[in-house]
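# Below is the structure, and that's it, no one-letter string:
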């Protein structure tokens, strides 16, 4: 099967390579001409523009978008909607808000163009390990493109599935990422406590390695904990500034809309916010209050 790929960055490029290795024909476009040239050397059929990419595909076309969420995705889908024909399909494999995906699917359906929102997990390891794919949208379009999804998955039978109507794929991925926030925070807190017990002089890398096998808390994230600690045991070269890509906020907002309590995920998100503050005002106020009611010492700059 053939597929168009817009966005040949690290993840999109890895997906293209995995598809080529599985025997699919991939036509790719990226705003970076150097990136296109690099991917051509790896087997991608290059295109200098989105319109050229479309011209190199046979109808009915399927085009996978791996561009940043928000306006870049909005602009790309809008441009495709003006160039594609009825029966064609657009796949958004980025981390878009599921409400945007529902809207885009509705707009494209008026033109006879199918839209699939493909929640995609696997990150930079997907080339070798495969991607977990949770797909929402037009069921007929999914069935037509299913060989592509199964080629990207860890195996043809595992880690991939059609989860529901438009928006469902990105909704499931949003909740997936919210869970990820909580898991990461739990590991971070646990290892910080281990490190604080200085009189035991614990080897955190060794402990991560022990827990990876047979332990109830074993996981791929724990595998990555051990890898990170091997590379930099004290994490001396890392600043404690934790970004978020938006899905955690959306997950928490959805919990408010549906009256579903998410105390762990909410706390994990708040910790990320706190990590970005230098000398947070709230903490300073706590110090001031302790001084006022109890005479506790204030450390000055």
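Here it is on my side, so go on. Predicted, not measured: the structure shown is a model, and the values here were computed from it.

# Going by C-alpha atoms from here, please, whenever you check contacts or count neighbours.
Noted.

# in stretch 103-116, what's buried?
Using 16 or more other Cα atoms under 10 Å as the test for burial, stretch 103-116 gives 104, 105, 106, 107, 108, 109, 112, 113, 114, 115, 116.

# Just the element for the second one, please.
I take that to be residue 105. For residue 105, the host element (DSSP states H and E) is helix 98-109.

# same deal with the last one?
For residue 116, the enclosing helix or strand under DSSP H and E is strand 114-121.

# which residues make contact with that strand from outside it?
Applying Cα atoms under 8 Å, 6 or more residues apart in numbering, the contact partners of strand 114-121 are 87-95, 101, 104-105, 108-109, 131-138, 141-142, 166-173.

# Filter the residues you listed down to just the buried residues.
Buried among those (16+ other Cα under 10 Å): 88-95, 101, 104-105, 108-109, 131-138, 141-142, 166-173.

# What about those, which are in strands?
89, 90, 91, 92, 132, 133, 134, 135, 136, 137 (DSSP state E).

# How much space separates the first one from residue 134?
Translated: residue 89. When distance is defined by Cα to Cα, to the nearest Å, residue 89 is 17 Å away from residue 134.

# Okay, one more to line up with it:
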């Protein structure tokens, strides 16, 4: 059995043990490529017994992009390793997207750059920050230059939270990924209770001006 969903790696050992009682093998596979994977192929991260993974290679080769296998497929380790690798992949994705988004906002905030979409497009070839995510941001701005058709609410699939949980568990500092996750939480607040408290404190100790609610 192959679990190709965004499952939590700690569930994989339980599923593998339950299936093993019935003589069924289990391989967990982290899958990356989004909706474009159907056309371009999927990057795959497998966890499980080496013999099981080997037997499934024809399936994985049919799903991944053309080219050397090691550039789009890895047997990451034992059961759970595939989903753990995908979890970290998604955490990194949070951080990279947040960096592009913040750069976009800063370009828009300063009137010295009059062609923001063109600037981002110019970064898409030859620069050290080029990536498929940058290409997708350029595409989004082509379709909606002001991003006016979408709200600033950003959901999360849960994998960013799991990545931060693992960082705490293993005492590994992840300031960028953690900040990107918290930025998504902030996007869902019509009003920020925390920032209201900060404004109130500044008024209390320094007499600093505050804005009335709704202004």
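Okay, I see it. These numbers were taken from a predicted model, which means no experiment stands behind them.

# Send over the TM-score of the superposed chains.
For this chain pair, the superposition-based TM-score is 0.96 by TM-score structural alignment, normalised by the length of the second structure; 211 aligned residues with a Cα RMSD of 1.0 Å.

# Next, the mean deviation of the strand holding residue 116 of the first structure compared to the second structure.
With mean Cα distance after the TM-score superposition for the first structure, strand 114-121 of the first structure departs from the second structure by a mean of 0.4 Å once superposed.

# Packing partners of the helix or strand following that strand?
Sequence-wise, the next helix or strand downstream of strand 114-121 of the first structure (DSSP H and E) is helix 126-129. Judged by 3 or more Cα pairs under 8 Å, 6 or more residues apart in numbering; DSSP states H and E, helix 126-129 of the first structure is in contact with helix 10-21.

# Any idea how far the helix it packs on is from the middle of the chain?
16 Å (Cα atoms, centre = their mean, to the nearest Å).

# Tell me which residue of the first structure matches up with residue 66 of the second structure.
Under the alignment (TM-score structural alignment), residue 66 of the second structure maps onto residue 155 of the first structure.

# Tell me how far whatever residue of the first structure lines up with residue 117 of the second structure lies from residue 169 of the first structure.
Using TM-score structural alignment, the partner of residue 117 of the second structure in the first structure is residue 205. Using Cα to Cα, one gets 36 Å for the distance from residue 205 of the first structure to residue 169 of the first structure.

# What of residue 72 of the first structure?
According to Cα to Cα, residue 72 of the first structure and residue 169 of the first structure sit 19 Å apart.

# what's the answer for residue 186 of the first structure, then?
Applying Cα to Cα to residue 186 of the first structure and residue 169 of the first structure gives a distance of 26 Å.

# which SS class is residue 216 of the first structure?
At residue 216 of the first structure the chain is in coil, as set by DSSP: H, G, I helix; E, B strand; the rest coil.

# Secondary structure of residue 75 of the second structure: a helix, I assume?
No. Assessed by three-state DSSP, residue 75 of the second structure does not belong to a helix; its assignment is strand.

# who touches it in this structure?
45, 46, 47, 48, 50, 53, 82.

# how near is the spatially closest residue to the fourth one that is not a sequence neighbour to residue 113 of the second structure?
Leaving aside its chain neighbours, residue 48 of the second structure sits nearest to residue 79 (4.0 Å; criterion: Cα to Cα, 6 or more residues apart in numbering). Using Cα to Cα, residue 79 of the second structure is found at 50 Å from residue 113 of the second structure.

# just residue 35 of the second structure next, same as before
For residue 35 of the second structure, the distance to residue 113 of the second structure - Cα to Cα - is 32 Å.

# Who has more neighbours out of the two?
residue 113 (13 against 10; other Cα atoms under 10 Å).

# Surely the more buried one is in a strand?
No. Assessed with three-state DSSP, residue 113 of the second structure is coil; it does not lie in a strand.

# which residues touch the residue mapped onto residue 103 of the second structure from the first structure?
Aligning on TM-score structural alignment places residue 103 of the second structure opposite residue 190 in the first structure. Contacts for residue 190 of the first structure were tallied using Cα under 8 Å, 6+ apart; there are none.

# you'd agree residue 190 of the first structure is in a helix?
Yes. If the criterion is three-state DSSP, then residue 190 of the first structure is within a helix.
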